[in-house]
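1. What follows is a predicted structure for the sequence shown.
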Amino acid sequence: MLREGTGARSPAWRVWLRTPAARVGAVGVAVFVGMALLAPWLAPYDPNRIDLTRILQPPSAGHWLGTDQFGRDILSRIVWGARISLTVAVASLGLAAVAGILLGAVAGYRGGWIDEAVMRLTDVLLSFPDIMLAIAVTAVLPPGLPSVILAIGVYNLPQVTRVARGAVLSIRANLYVEAARAVGQRDGAIILRYVIPNALPPVVVLLTLRTAASILTAAGLSFLGMGIQPPTPEWGAMISEARVYLVTAPHLSLVPGMAIAGTVLAFNLLGDALNDALNPRARKALGRGR
């Protein structure tokens, strides 16, 4: 039998805190967000400050992660790069969340031709590989931060719409929704007050996982020269600039590569743990294991 306070009846946050992956992921995400928010105070140098007397220096006491081909401090550029990545992730996923939740909620609740039209649109977007869809959007826009945000927002839109619609399909037949209809509330009010709030948990899990993919895609676009442009300290652009120094100064590409890998891993661990915490069956299994 399950002990009191564990298993399927455990609060989601308690199950989440007992998961080692959640703790590791939360620490990694906290470090990433902390770097992004405190970049002006954490970075020891101006990230774009050029010092031609310190070109391609290895890690040292003065420059903990070394310097690049222009003598710029890599640690400072990594810290400021976290702010760029966080900005892209928050803005693009916010855009995808607002549009995707509204489209999915209306499609799932109303059904009929509206549902059919929204689902066919998502099928068209999903027919493109993720990175190809992002490249297609940035190809018709001038390179820069706004283009990357829009491209990654479009890239995440079909997944958010599908998950939101699936959650709404299971919610719209609940008694509280029927009761709201019976007392004469309009569909718009029902969707906003009852349907969308109860459809959010799976969307939140998806957005956490898509944060990792969004950061990776933004780095990929910058690496290809279609995203954030130098000298802005963006991790993918830093790796692109360091390609010609792989043998002579491997730290130039290794450090931003490790920053990307660590951040993506942290968000994936956090997303998996949130999925387990919000899934009653997973909570029950975890409770039996305690």
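-> Nice, thanks for sending it over.

2. going forward, measure contacts and count neighbours with C-alpha atoms only.
-> Noted.

3. Find the residue at the geometric middle of this protein.
-> Nearest residue to the geometric centre of the chain (C-alpha atoms, centre = their mean): Thr211, 0.9 Å.

4. residues in contact with it?
-> 89, 93, 264, 267 (C-alpha atoms under 8 Å, 6 or more residues apart in numbering).

5. what ranges do the strands span in the stretch 101-250 of the chain?
-> Under the criterion DSSP state E, counting those that start in this stretch, strands are not mapped anywhere in the stretch 101-250 of the chain.

6. Show me where it has its helices.
-> Ranges of helices within the stretch 101-250 of the chain are 112-126, 130-139, 145-171, 175-182, 187-190, 196-223, 235-241, based on DSSP state H, counting those that start in this stretch.

7. so which of those helices gets nearest Arg18?
-> Judged by C-alpha to C-alpha, the one of the helices of the stretch 101-250 of the chain that comes nearest to Arg18 is helix 196-223, at 17.6 Å.

8. Pull the distance from the closest one to the chain's centre.
-> Centroid separation between helix 196-223 and its chain, computed with C-alpha atoms, centre = their mean, to the nearest Å, is 3 Å.

9. ok, Gly184 - how many residues close by?
-> Look at Gly184: counted by other C-alpha atoms under 10 Å, it has 9 neighbours.

10. now it: how far from Val177?
-> As judged by C-alpha to C-alpha, to the nearest Å, Gly184 and Val177 stand 11 Å apart.

11. follow-up on the earlier one: which one, of the helices of the stretch 101-250 of the chain, ends up nearest to Arg23?
-> Nearest to Arg23, of all those, is helix 196-223, at 14.8 Å by C-alpha to C-alpha.

12. wait, what's in contact with the nearest residue in space to Asp115 that is not next to it in sequence?
-> Sequence neighbours aside, Ala107 is the residue nearest to Asp115 in space, at 4.1 Å (criterion: C-alpha to C-alpha, 6 or more residues apart in numbering). For Ala107, the contacting residues are 114-116, 118, 165, by C-alpha under 8 Å, 6+ apart.

13. Next one for the comparison:
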Amino acid sequence: MKTSVISPIARRKPRRRLPLAGVIGCAIFAFWLLMAVAGPYLAPDDAGGVTGDDVFAPISALHPLGTDYLGRDMLSRILHGAPYTIGLALAAVLLASVGGTALAMCAAAAGGWFDAIVSRIVDTMLSIPHKLLALIIVAGFGTSVPLLIVTAGIGYMPGAYRIARALAVNVQAMDYVQAARARGEGMAYITCREMLPNMIRPVLADFGLRFLFIVLLLSGLSFLGLGIQPPHADWGSLVRENIIGLSEGAPAVVMPAIAIATLTIAVNMAIDGLVGRKRRGREG
């Protein structure tokens, strides 16, 4: 009697493909990440180089995105501003998410008075609006790149802490965590080997959302003149300094706004696609 042998490849579950919207979002986000690294080297002109007397020039072969209020090439300005917009947001979201998640896991694992004190401090910080906190810090200590990163990171760390703590409290009640405690494992082993791997997916989804919020926060500060200072510029300050050309329909106002919009929408599409893919995989 013959028995059919099923190969390991045939027994595997079919891989869930990323939705088209998620693929588009990941592609656009990867493009902007590349521009954040290589954009200044690909720019046709210097960030502050004035190419002529034609201010608010329309789109042309010489200036694919027009010129700004001083006659500077907008394509070069946007490419030079990409590292500030994307790089600062990535650094700030790493500070917020990594710091908030690590503190949350320690608080959930330790419990008792440490968890209570940290949670009350976080509740107090959550009561302060992010933009108001950023305005207070910038007005009191001035504007610099490290200060902007710390301001945005501290402002969004309490939200990351709250989400990570809720996940950690649920995970630490699982049997495998209790078994690790019974074996006498230390807090570092329990948090890094038992809790974190089972929290990573929702934490990554929250990471992407906080990146969006921080991009908008930093762009808003730059639009108010409290972000990146001249001669450097991020996309928010490019919108602010060219706002007088809005009545003329100048591309110098529209193009930085489109860059901000494409970045935020792309990240949102990528997060929705990745989270939806994992959800469908669990349901399947």
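-> Right, received. Where do you want to start? Small disclaimer: the values here were computed from a predicted structure and weren't measured.

14. Overlay the chains and give the TM-score.
-> In this superposition the chains share a TM-score of 0.89, using TM-score structural alignment, normalised by the length of structure 2; 273 aligned residues with a C-alpha RMSD of 1.9 Å.

15. Which residue in structure 2 aligns with the residue nearest to the centre of structure 1?
-> In structure 2, Thr211 of structure 1 lines up with Phe211, judged by TM-score structural alignment.

16. Next: Ser253 of structure 1.
-> That one, Ser253 of structure 1, aligns with Val253 by TM-score structural alignment.

17. Please look at its match and Leu246 and confirm they touch.
-> Yes - checked against C-alpha atoms under 8 Å, the pair Val253 of structure 2 and Leu246 is within contact range at 6.2 Å.

18. These two: which is more packed in?
-> More crowded of Val253 of structure 2 and Leu246, by other C-alpha under 10 Å: Val253, with 27 against 14.

19. and the more buried one, how far is that from Gln178 of structure 2?
-> According to C-alpha to C-alpha, Val253 of structure 2 and Gln178 of structure 2 sit 57 Å apart.

20. what about the match of Thr211 of structure 1, distance to Ala36 of structure 2?
-> Shown here: Phe211 of structure 2 relative to Ala36 of structure 2, a distance of 15 Å by C-alpha to C-alpha.

21. go on, Tyr161 of structure 2?
-> Separation of Tyr161 of structure 2 from Ala36 of structure 2 (C-alpha to C-alpha): 28 Å.

22. swap in Ile28 of structure 2?
-> 12 Å.

23. now swap in Ala180 of structure 2 and tell me
-> Ala180 of structure 2 sits 43 Å away from Ala36 of structure 2, going by C-alpha to C-alpha.

24. go on, Asp123 of structure 2?
-> Applying C-alpha to C-alpha to Asp123 of structure 2 and Ala36 of structure 2 gives a distance of 35 Å.

25. Also Leu95 of structure 2?
-> 19 Å.

26. Arg183 of structure 2 too?
-> For Arg183 of structure 2, the distance to Ala36 of structure 2 equals 47 Å [C-alpha to C-alpha].

27. swap in Val138 of structure 2?
-> Between Val138 of structure 2 and Ala36 of structure 2 the distance, using C-alpha to C-alpha, works out to 25 Å.

28. can you check Ile228 of structure 2 too?
-> Taking C-alpha to C-alpha, one finds Ile228 of structure 2 at 15 Å from Ala36 of structure 2.

29. cool, and Pro58 of structure 2?
-> Distance of Pro58 of structure 2 to Ala36 of structure 2, computed by C-alpha to C-alpha: 25 Å.

30. May I ask you to name the longest helix in structure 2?
-> Longest helix in structure 2 by number of residues (criterion: DSSP state H): helix 251-283.

31. so what does it touch, helix or strand wise?
-> Under the contact definition 3 or more C-alpha pairs under 8 Å, 6 or more residues apart in numbering; DSSP states H and E, helix 251-283 of structure 2 sits against helix 20-42, helix 200-223, helix 235-241.

32. Out of these, which one sits most buried?
-> With neighbours defined as mean count of other C-alpha atoms under 10 Å, these peak in mean count at helix 235-241, which reaches a mean of 24.

33. Contact partners for Val24 of structure 1?
-> With C-alpha under 8 Å, 6+ apart as the criterion, the residues that contact Val24 of structure 1 are 266, 269-270.

34. ok, and these in structure 2?
-> Compared against structure 2 with both residues aligned by TM-score structural alignment, their matches' C-alpha atoms under 8 Å, the contacts of Val24 of structure 1 retain 266, 269-270.
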